[in-house]
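okay, sequence plus prediction incoming.
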Amino acid sequence: MTIALPSETIFHVIESTIKEYRRFAQKNISAKIKGITIDQGMVLIFLKEHPEFTQKEIAKLVFKDNASMTRIINTMVQKNYLKRSMNDEDRRRSKIEITTKGEEILKTLPPIIHHNRSSSLQGITKNELKQLETILNKIKNNCLKT
């Protein structure tokens, strides 16, 4: 039995599409906001919507392991986008909060994100997007079964 080269599979197309979108999006973010990454922007967005989330919960949402998330948050604290404070309920954990500088970035991100998404999805119908989402969810669910 022969198998297709990795570059000839749908998984290669999916991964290369994600990488190209991240490159495209980062270029557009960097043009408007100096010194922030896509991952840092996502952390700010998730914390804004869910200020109670722990570092571990945020890491899961941005697809990062705990060590990577620690580095991202440490960098964001150094850049004054976030601050850590003592968690009153559990002293072993610190609370992560958005600073004024982080809030300013959050005000700048939405039009950039809208541009990135609309540009990358140009020429694709809502029906095609729904079909793609359905197919990708089937692939994901197949992987979760085993």
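Structure received.

hey, let's count contacts and neighbours off CA atoms from now on
OK.

show residues contacting the one helix or strand A67 maps to.
Taking DSSP states H and E as the definition, A67 sits inside helix 66-78. Outside helix 66-78, the residues that touch it by Cα atoms under 8 Å, 6 or more residues apart in numbering are D39, Q40, Q55, K56, A59, L82, K83, R84.

distance of the third one from G41?
Relative to G41, Q55 is positioned 15 Å away (Cα to Cα, to the nearest Å).

any idea how far the helix or strand where K60 lies is from the middle of the chain?
Applying DSSP H and E as the criterion places K60 in helix 55-61. Taking the mean of its C-alpha atoms, helix 55-61 sits 10 Å from the chain's own mean (Cα atoms, centre = their mean, to the nearest Å).

put this beside the first:
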Amino acid sequence: MKFTTPTQTIFYSIERAIKEYRKFGQKNIHKLADDITLDQAMVLFLLAREPELSQKEMAALVFKDVASLTRMIELMVKNGYLERTFKKTDRRQFQLSLTTKGKEIIHELEPVITTSRQTALEGLTDGEIEQLNTLLQKIISNCNRN
């Protein structure tokens, strides 16, 4: 493969697509709740579906280090979206749970996120989306293999 400038690579296009989607998604979330970021919304949705996730597991799923995730959680506790209690099995660990406000915002955000995804993928067929996902999974696999 011939060397090209960084802006002429597929990786640049992938990165740009991600950044543009994140800006677009954040703008749509901000219309509904100006104190929630896209990353915080991801954490809320993860906790709603998998309440037993550890912070380490959650950090990996949202591509953050544990310290960054901890700061996000602190802010969501402060803003009333999450509550933190000691785990019954190990009082050294915390259990995170959604508050009523957290559950309400998830309910409100779901259609916003669905619409954002649909808009971003507009003009792509299901087959193209599936093929793109397959190709991206191959790149991920190649990077993890070496």
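Now that the structure is in, tell me what you want to look at. What you see is a predicted model, and the numbers here were worked out from it, not measured in a lab.

what would you report as the TM-score here?
TM-score for the superposed chains, counting by TM-score structural alignment, normalised by the length of the first structure: 0.96, backed by 146 aligned residues with a Cα RMSD of 1.2 Å.

the helix holding K60 of the first structure: which residues count as buried?
Q55, I58, A59 (16 or more other Cα atoms under 10 Å).

how about the strands in the second structure?
For the second structure, the strands defined by DSSP state E cover 82-86, 94-98.

same list (the ones you listed) but as JSON lines, adding mean neighbour count and distance to C143 of the second structure.
Shown next, in JSON lines, are those (neighbours: other Cα atoms under 10 Å; distance: least, Cα to Cα, whole Å):
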{"stretch": "strand 82-86", "mean neighbour count": "16", "distance to C143 of the second structure": "35"}
{"stretch": "strand 94-98", "mean neighbour count": "18", "distance to C143 of the second structure": "33"}
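
possible to save the ones you listed as CSV with distance to D35 of the second structure?
Shown next, in CSV, are these (distance: least, Cα to Cα, whole Å):
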stretch, distance to D35 of the second structure
strand 82-86, 13
strand 94-98, 16
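
quick one: closest of these to T134 of the second structure.
In terms of Cα to Cα, the element of those nearest to T134 of the second structure is strand 94-98, at 33.8 Å.

need the single longest helix in the second structure, by residues.
helix 10-32 (DSSP state H).

okay, buried residues for it please.
In helix 10-32 of the second structure, counting by 16+ other Cα under 10 Å, buried: Y21, R22, F24, G25, Q26, K27, N28, I29.

which residues sit in contact with the first one?
Contacts were defined as Cα under 8 Å, 6+ apart; by that measure Y21 of the second structure touches A120.

if we use 10 Å, what do you get?
By Cα atoms under 10 Å, 6 or more residues apart in numbering, the contact set of Y21 of the second structure is E15, K27, S116, R117, T119, A120.
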